[in-house]
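Peer 1: Here you go, sequence then predicted model.
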Amino acid sequence: MIYLDYQATTPLAPEARDAMLQWLDGPDGTAFGNPHSPHRMGRMAAAAVDLARERVAALFPPNGQVIFTSGATEAINLAMRGCPGKGAISVSAIEHAAVLDTAHAIGKAHELNVAKDGQCNVKQDIPSNTKLVCVMQVNNEIGVIQPTVEFHRKAKEAGALYLCDAVQAYGKMPLAGADMIAVSAHKIHGPKGIGALWVRNGIELEPQQTGGGQEANLRSGTLSPALCAGFGAAAMVAKERMEDDAAHVEALWHRARELFADWELNGSAEARWHGNLNIRRKGLDVARLMSDCRDVMFSAGSACASGSGRPSHVLQAIGLGAKKAKSSIRLGFGRYTSMEQLELAAEKLINAASQQG
């Protein structure tokens, strides 16, 4: 099989796997301590969590704290539901469902429109009653990099806080300035089941679950040293390899653009993370293409929306009608994708698409 769905999840890095194994069994079978216990085994586990936190924090801006969560969805919910004040929440029209659905559930949501190139329109105003602005750094479906600097400034001018979903940016590029940033380990070759919310110093959120208050009294629950260690190792490797990974992705991007030259690109080609190729072909039956190319792992949209039968809200937000949206596919590649794999996958996809007429 050829895996081209890096926006959905990424292969586990061997360094992350090794770090996790140390805390799943350990050399003497004693690496199962609760990191919140005061005895020796607990302190050993706590030390592993502290080291992981340092490694994860190294990819964030300074002057903030890292709160471990079960993933980016929990981090986003903590930020949005725990945000103080009674004002409205302004969200871009192309946010992940974790942001959009949470905003609508809270109520008083205001939607920020998006240009045809996939960037949130910086000319629009933030309503004066806004308490929180949510604009992601890199869109998960089309890979377009958002004007986060401008929206952070607009949020400040409106007296609001700014939350950035940086799931697709973390470990790949410097993170944008924000008041809160949500990330997920499994998008940077770490384990599933763990993410983090970075909170700027001085911001006080309301806890959304009660209990032991293990994470700075903001998030209760016993942490998994194994998941934390895996996340920390993945973050450390991502920091060390950021330039090399970006260069590899850039080479894959240019080759993919050559191979799919006859397909239409969705979203900007320039203001984009080039590990995301979202393209369309007139009249393409994506379900049939997936059936015909079962050994190529790719997406018809974001993984969270796949199978819903609904056109992508992101593609609709940039002006594509239902037919064009439903004739689009997303190819995601990264660190462990070889040029040979990309070329073979492209051959299979293009041949299968041509058989549709």
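Peer 2: Structure's in. What do you need? If you're wondering where the values come from, they're calculated on a predicted model, not measured in any experiment. Numbers count the residues shown, from 1 in each chain.

Peer 1: drop to CA atoms for contacts and neighbour counts, all remaining ones
Peer 2: OK.

Peer 1: neighbours around the spatially closest residue to residue 295 that is not a sequence neighbour, how many?
Peer 2: In space, and not counting its chain neighbours, residue 295 is closest to residue 1: 4.6 Å by CA to CA, 6 or more residues apart in numbering. Counted with other CA atoms under 10 Å, residues neighbouring residue 1 total 10.

Peer 1: surely residue 1 meets residue 337?
Peer 2: No: Residue 1 lies out of contact with residue 337 (CA atoms under 8 Å); the separation is 11.7 Å.

Peer 1: sorry, back to before: tell me how far the residue nearest to residue 295 lies from residue 294.
Peer 2: 8 Å (CA to CA, to the nearest Å).

Peer 1: dropping in the other structure now:
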Amino acid sequence: MTKHYFDHAATTPMHPDVAKAMLEVMLGPGGNSSSMHAFGRAAKLHLNRSRDIISAAIGCKPGELLFTSGGTESDNAAIIGAARAQRKRGRTHLITSAGEHHAVLHTCEWLAKEEGFTLTVLPVDSVGCTSPETVQAAITPETALISIMHGNNEVGTIQPIEEIGRMAKAAGVIFHVDAVQTLSWFDYRLNELPIDLMSFSSHKINGPQGVGALYIASGTPLEPLQHGGSQERKRRAGTENIAGIVGFAAAVDICVNERKNKQPFMDKLRKRWIELLHEHAGIPVLVNGSGEDYLPHIVNVSFIGVDTETMLMNLDMEGIAAASGSACTSGALERSHVLRAMELSEERIQSAVRFSFGLGNTLEELEEAAQKIGLIVRRIRNNY
């Protein structure tokens, strides 16, 4: 049976060149980058070279880049670290949106519950966008931090982060952006943007799992979450994952070089997939999210009248990998909090499936997969 992997928003397959770069490190001599001997210096060289590659790709200084274990840690380090630093300045109010990843939402909620911060969770509109006007209205003299993602991981909607960032800057508020889903698609020049903190993850761009980064603009107050050693400029204690970081840098390098060709092709896949679903499903298929400002690799659709869980199980049996939403919650069989925040009808929420594309996907396989979906829908509707 032919397999179709349409869940790249959850994790991407590792690029062969990334695996090769990591293998060279893993099979080479050991070395702790904090050690003074030749083996340690060799590890440090790998670390510094990787930091230079990634910082150049996103337009920041090498010293402004902190390596982490992934997007969730980057979000936690940014939000908790900045909130605690701002509390010392008398600012204890946090702003985020109802459409954020749980790594942001749950962290903000935890700070409100356990550390006494006040929290404003802004609504999103029917396509999942956060209005800059609602952000502006929520800012107070006590606001410490605003956290708004760049591209939504469930519906793909792009947020107006530059406009929100200018508002935050004018009010002296730290602005954090979760860019986990967007690194492959945007040419960031962070030294030119009104953004203080930005989170990234390697495994969303065909790099290894367990590695990420946090951009920290020079001068941004931030308290470290981990203590023990002086690694990462005393901002994150612990021995660095050298092989993983080298793989991350290789993935970023490939990402930058291939972006101009990859982006239009992914958009072509997305548009063709929507056409094919309309042709083959035989039932109303509604696209959830923005029709104008969206990530090219994500499409969230509702198969009206077909339950999400039933559809996902049948897709899996036919060799098609898709999701109900964030990979961090799909296993819990929870309905999407993003679609609920968008105030979609219950029938759309209960029948929504996210497809996401990337390395290895082709137009030809979309044709085959769409035909399978037509068979699945008929099988479910006829109860056999």
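Peer 2: Noted; the coordinates are in hand. Small disclaimer: the values here were computed from a predicted structure and weren't measured.

Peer 1: For residue 275 of the first structure, the count of nearby residues, please.
Peer 2: Residue 275 of the first structure: 27 neighbours (other CA under 10 Å).

Peer 1: contacting residues for whichever residue in the second structure pairs up with it?
Peer 2: Taking TM-score structural alignment, residue 275 of the first structure has residue 297 as its aligned residue in the second structure. Residues in contact with residue 297 of the second structure, defined by CA atoms under 8 Å, 6 or more residues apart in numbering, are 9, 156, 266, 267, 269, 270, 356, 357, 358.

Peer 1: Tell me which residue of the first structure matches up with the first one.
Peer 2: Right, the one you point to is residue 9 of the second structure. The alignment partner of residue 9 of the second structure in the first structure, by TM-score structural alignment, is residue 7.

Peer 1: Check the fourth one too.
Peer 2: In the superposition onto the first structure, residue 267 of the second structure corresponds to residue 250 when matched by TM-score structural alignment.

Peer 1: which element is its match on?
Peer 2: Element membership for residue 250 of the first structure, per DSSP states H and E: helix 225-259.

Peer 1: Give me the mean deviation of that helix from the second structure.
Peer 2: Overlaying the second structure shows helix 225-259 of the first structure at a mean distance of 0.8 Å from the equivalent residues (mean CA distance after the TM-score superposition for the first structure).

Peer 1: Buried residues of that helix, list them for me.
Peer 2: If you call a residue buried by 16 or more other CA atoms under 10 Å, then helix 225-259 of the first structure has these buried ones: 225-239, 242, 245-246, 248-250, 252-253, 256-257.

Peer 1: Stretch 50-67 of the second structure too?
Peer 2: Under 16+ other CA under 10 Å, the buried positions of stretch 50-67 of the second structure are 50-58, 60-67.

Peer 1: Equivalent analysis for stretch 339-353 of the second structure, please.
Peer 2: Counting neighbours by 16+ other CA under 10 Å, the buried set in stretch 339-353 of the second structure is 339, 340, 341, 342, 343, 348, 349, 350, 351, 352, 353.

Peer 1: Could you tell me which residues make contact with the residue positioned nearest the centre of the second structure?
Peer 2: Note on the second structure: the residue nearest the mean C-alpha position is residue 180, at 2.6 Å, using CA atoms, centre = their mean. Each residue near residue 180 of the second structure by CA under 8 Å, 6+ apart is listed here: 71, 199, 200, 201, 204.

Peer 1: what's the most distant pair in those residues?
Peer 2: For the contacts of residue 180 of the second structure, with distances taken as CA to CA, the pair at the greatest spread is 199 and 204 (12.0 Å).

Peer 1: For those two, indicate the residue with more neighbours.
Peer 2: Using other CA under 10 Å, the more surrounded residue of residue 199 of the second structure and residue 204 is residue 199, with 29 against 26.

Peer 1: What's that one aligned with over in the first structure?
Peer 2: By TM-score structural alignment, residue 199 of the second structure lines up with residue 182.
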